[in-house]
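1. Let's see this in three dimensions:
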Amino acid sequence: MFFQSAGMNLFGIPMDEEGIKYASIGRLKRQHNPALIYTIPSFHNPTGTLMSERRRKQLSEDCQKASLPIIEDDVYGDLWFEQPPPKPLKANDKQGSVLYIGSVSKTFSPGLRIGWIVGPEPVVINRLADIKMQTDYGSSSISQFLVNKWLKNGYEEDLTLVRSELKCRRDYMIEILNTYFSNIVTWNIPSGGFYIWLKITPSISNRKLFEKALQEGILLNPGNIYDKDDHTHLRLSYSYATLDQIKKGLKRISELIIEMM
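-> This next block holds a predicted model:
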């Protein structure tokens, strides 16, 4: 992640089914005096959580009281299935303390590497634009041209197709989980995005499961990638693999878990 490569110290904030537990921010401020809060309110990676409107409002208020700016990463926000998520934190930002990030990397094409940031002009234009130029000399003009044309012509139509396909894939993965995993894991049902967050209920070694799966040609994303103390979760993605690969891979993972019990 960019933050780590920039030499920043990262501190996790507890989450529940509504998103970040805002009550933890005061304690975090006292213990570590953080410079900012980074959050993915809509279809969080890795948990798939959708932050509620109530939680968004409270998070914004608490960060304002603590004088903590927010980086709001909304790259999954357009990938909702039944209904749009609540308004971004940025929509109610009266003090210019939220930097809002969007991208086409999840909705259009990862290879284009085109995104955008919304924030106060002194920060975005005078500082971040200069940092970007020093880092990569600017984004491809051709890529920017393609994205501009797409946003003007066909963006919503294509998004409808992407959402429909992702929802079918989510439903397919849930069906497989119900078939092979009902007694060994619990999971959330995301209302958008790419991910399902599994909690393995038997007491097994995530590391050994990772190694056994890798020997079978299956690459897992265990919870300790995202939190060094998390040894019970797996992140599943239904966005890329074929349906046949999803079924074969999940069936074998369930067998490995049962063998390790």
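
2. Could you use CA atoms for every contact and neighbour count after this?
-> Noted.

3. Which elements pack onto the helix or strand where Leu159 lies?
-> Using DSSP states H and E, Leu159 sits in helix 155-180. Under the contact criterion of 3 or more Cα pairs under 8 Å, 6 or more residues apart in numbering; DSSP states H and E, helix 155-180 touches helix 243-260.

4. can you pull the buried residues of stretch 59-70?
-> 59-60, 62-64, 68-70 (16 or more other Cα atoms under 10 Å).

5. count of neighbours near the closest residue to Ile40 other than its chain neighbours?
-> Once flanking residues are discounted, Ile40 sits nearest to Asp73: 4.9 Å by Cα to Cα, 6 or more residues apart in numbering. Neighbourhood size, Asp73 [other Cα atoms under 10 Å]: 20.

6. Please report the distance of Asp73 from Gly115.
-> Taking Cα to Cα, to the nearest Å as the criterion, Asp73 is separated from Gly115 by 11 Å.

7. now the other sequence, so there's something to compare against:
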Amino acid sequence: MKSKMKSDIVADWIKEQIKLGKWGSAGSKIPSQRVLADQFSVNRSTVVTALELLKKDGIIEGVMGKGTIIANDTWSLLASLPRSKDTQPSHPVETGIIDLSKGELAEDVFPDGYLNDVLARLSGKIHSLGYEERGGYEPLREAVAGYMTRQGTPVTPSSILIVSGAMQGLQLIASGLMERGASVFLEEPSYLYSIHTFQSLGMSLTGIEMDADGLVTADLQSKWRPNHPSALYTIPCFHNPTGIMMSESRRKEVLSFCAAHRLPIIEDDVYRELWLDSPPPPSLKSMDTNSNVLYIGSLSKTLSPGLRIGWVAGAEPVIERLANLKMQADYGTSSLSQRVASEWLEEGLYEHHLEYVRKELLKRRLEASASLERHLSGLAEWRIPNGGFFIWLKLKQDISIKELYTEAVNEGILFHPGSIYTEGTSRSIRLSYGYAGPAQFEEGIRRLKKWIITLSK
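-> Down below sits the predicted model:
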């Protein structure tokens, strides 16, 4: 076991003792380094490293003449305690890092000055910024409805709720429409495992197997229970993290099963417009004749994550309820962001922008594919997606992904371990070719190859 890993264990144990009040409250002295080293049969240097971690978190502090004392046994301690499942790893903010983990596009994928032009056009149109209507800025709702209709999913402005990113849409659905104790079915692996939107409200996640056509309907059928509150969450287009596109026939199967069993669907379609080879099949929402689908869209993946503009499309009574909840939560999404988004969508600028982005992303995908073939063809398996920017890499060697992650970070390489996207263990990792440039991607994969080989010996 590495010293770093031992120090984490010691630090976690110390936090647990402080949490339980075993050594008193704030201001109380904790056992000496020698006592802790003897208790864990480790070197004092390991204990010192553990204590430094706790000092950084503000939990303990060294006081001249007293030794090490508990500095905070409330908020700082609670903030540092491990959750039931690790979320996406946090990374140090450093230059020189090759980031293959980010779920967003790099600035150089977008046209030069693409936001400045729109902001300049708006400068003479805005006279004041107040609270918007509950459903959002009306011209933006109209623009979103028009855009979705042009893309094959007919909706009306009154069936649209503007939200502060897709994440808020999920939070509103979870808190406002679902019951405590409900089950949320989802593809496994899935992005939803990496956040705690539903679990934090007393709901459980139930993974559904996937194949090349998307989630397996037969597995959904075997795990569904009658008379138990539940819903299906799915990312049918360029799934996160696998990149899989749900086929049209599978979409129809899923819709049919869910309609027959009154299983509501949350369709997270934020990657839809990042198709690279051909447009995706019709959305689930467009084929839904029973108002069974709540559709989530966003501009974060295609235009600007900083705008924090997303939307939920659904039956009007449902949208009205969600709008009421949102108004209680934040009084509405940023008025300025909504006007910027409206300008993009109303004038047809967004479609033109997407054409440019697809061309740039296509180049990156081609380079990323070549890099993987050069360095990892005998060490891993993967499928190049038809869109989006994620590649799900499954290692052939039985090595510790945690150790690979640690060594990669030490080398300045960031990726997401597959375990954060599933309830179980995983020998896969998620790579993104949307943020790191082709040269960086090549160098990152070259360094990863070195450590995969080293750890498999």
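
8. Can you calculate the TM-score here?
-> Once the chains are laid over each other, their TM-score by TM-score structural alignment, normalised by the length of the first structure reads 0.96; 260 aligned residues with a Cα RMSD of 1.4 Å.

9. wait, Asn290 of the second structure sits on Ala259?
-> Yes: counting by Cα atoms under 8 Å, Asn290 of the second structure does reach Ala259; the two are 7.1 Å apart.

10. now stretch 79-98 of the second structure: which residue numbers in the first structure?
-> Counting by TM-score structural alignment, stretch 79-98 of the second structure falls onto no part of the first structure.

11. Give the aligned equivalent of Ile452 of the second structure in the first structure.
-> Aligned against the first structure by TM-score structural alignment, Ile452 of the second structure finds its counterpart in Ile257.

12. and the residue nearest to its match when sequence neighbours are not counted, what helix or strand is that in?
-> Closest residue in space to Ile257 of the first structure, ignoring its immediate chain neighbours: Leu209 at 7.1 Å, by Cα to Cα, 6+ apart. Assigned by DSSP H and E, Leu209 of the first structure belongs to helix 206-215.

13. in the stretch 1-150 of the first structure, which spans are strands?
-> 15-16, 19-20, 37-39, 70-73, 98-103, 115-118 (DSSP state E, counting those that start in this stretch).

14. if we can go back for a sec, joint contacts of Asp73 and Gly115 of the first structure?
-> Applying Cα atoms under 8 Å, 6 or more residues apart in numbering, one finds that Asp73 of the first structure and Gly115 are jointly contacted by 101-102.

15. so Tyr435 of the second structure makes contact with Ile98?
-> No: judged on Cα under 8 Å, Tyr435 of the second structure makes no contact with Ile98 at a distance of 9.3 Å.

16. And the helix holding Leu209 of the first structure, what's buried?
-> 206, 209-210, 212-213.

17. That one vs the second structure, average distance?
-> Aligned to the second structure and superposed, helix 206-215 of the first structure gives a mean residue distance of 1.1 Å (mean Cα distance after the TM-score superposition for the first structure).

18. residue range for that helix in the second structure?
-> By TM-score structural alignment, helix 206-215 of the first structure lines up with residues 401-410 in the second structure.

19. contacts for that stretch?
-> Contacts for stretch 401-410 of the second structure (Cα under 8 Å, 6+ apart): 414-415, 417, 426-428, 447-448, 451-452, 455.

20. deepest of the strands of the stretch 1-150 of the first structure, which one?
-> Each of those was assessed for mean neighbour count using mean count of other Cα atoms under 10 Å. The highest is strand 19-20, with a mean of 23.

21. what's that one in contact with?
-> Contacts of strand 19-20 of the first structure (Cα under 8 Å, 6+ apart): 13-14, 41, 49-52, 55, 59.

22. And that strand against the second structure, how far off on average?
-> Relative to the second structure, strand 19-20 of the first structure is 0.4 Å off (mean Cα distance after the TM-score superposition for the first structure).

23. Skip the chain neighbours and tell me the closest residue to the residue nearest to the spatial centre of the first structure.
-> By Cα atoms, centre = their mean, the mean C-alpha position of the first structure lies nearest to Asn45, the distance being 2.2 Å. Nearest non-adjacent residue to Asn45 of the first structure, counting by Cα to Cα, 6+ apart: Tyr195, 7.0 Å away.

24. Leu186 of the second structure and Ile208 touch, don't they?
-> Yes: Leu186 of the second structure is within contact range of Ile208, at 5.7 Å (criterion: Cα under 8 Å).

25. what residues are shared contacts of these two?
-> Counting by Cα under 8 Å, 6+ apart, nothing touches both Leu186 of the second structure and Ile208.

26. before we move on, the earlier item: just give me the closest of the contacts of stretch 401-410 of the second structure to Leu325 of the second structure.
-> Nearest to Leu325 of the second structure out of the contacts of stretch 401-410 of the second structure is Pro417 (Cα to Cα; 34.7 Å).
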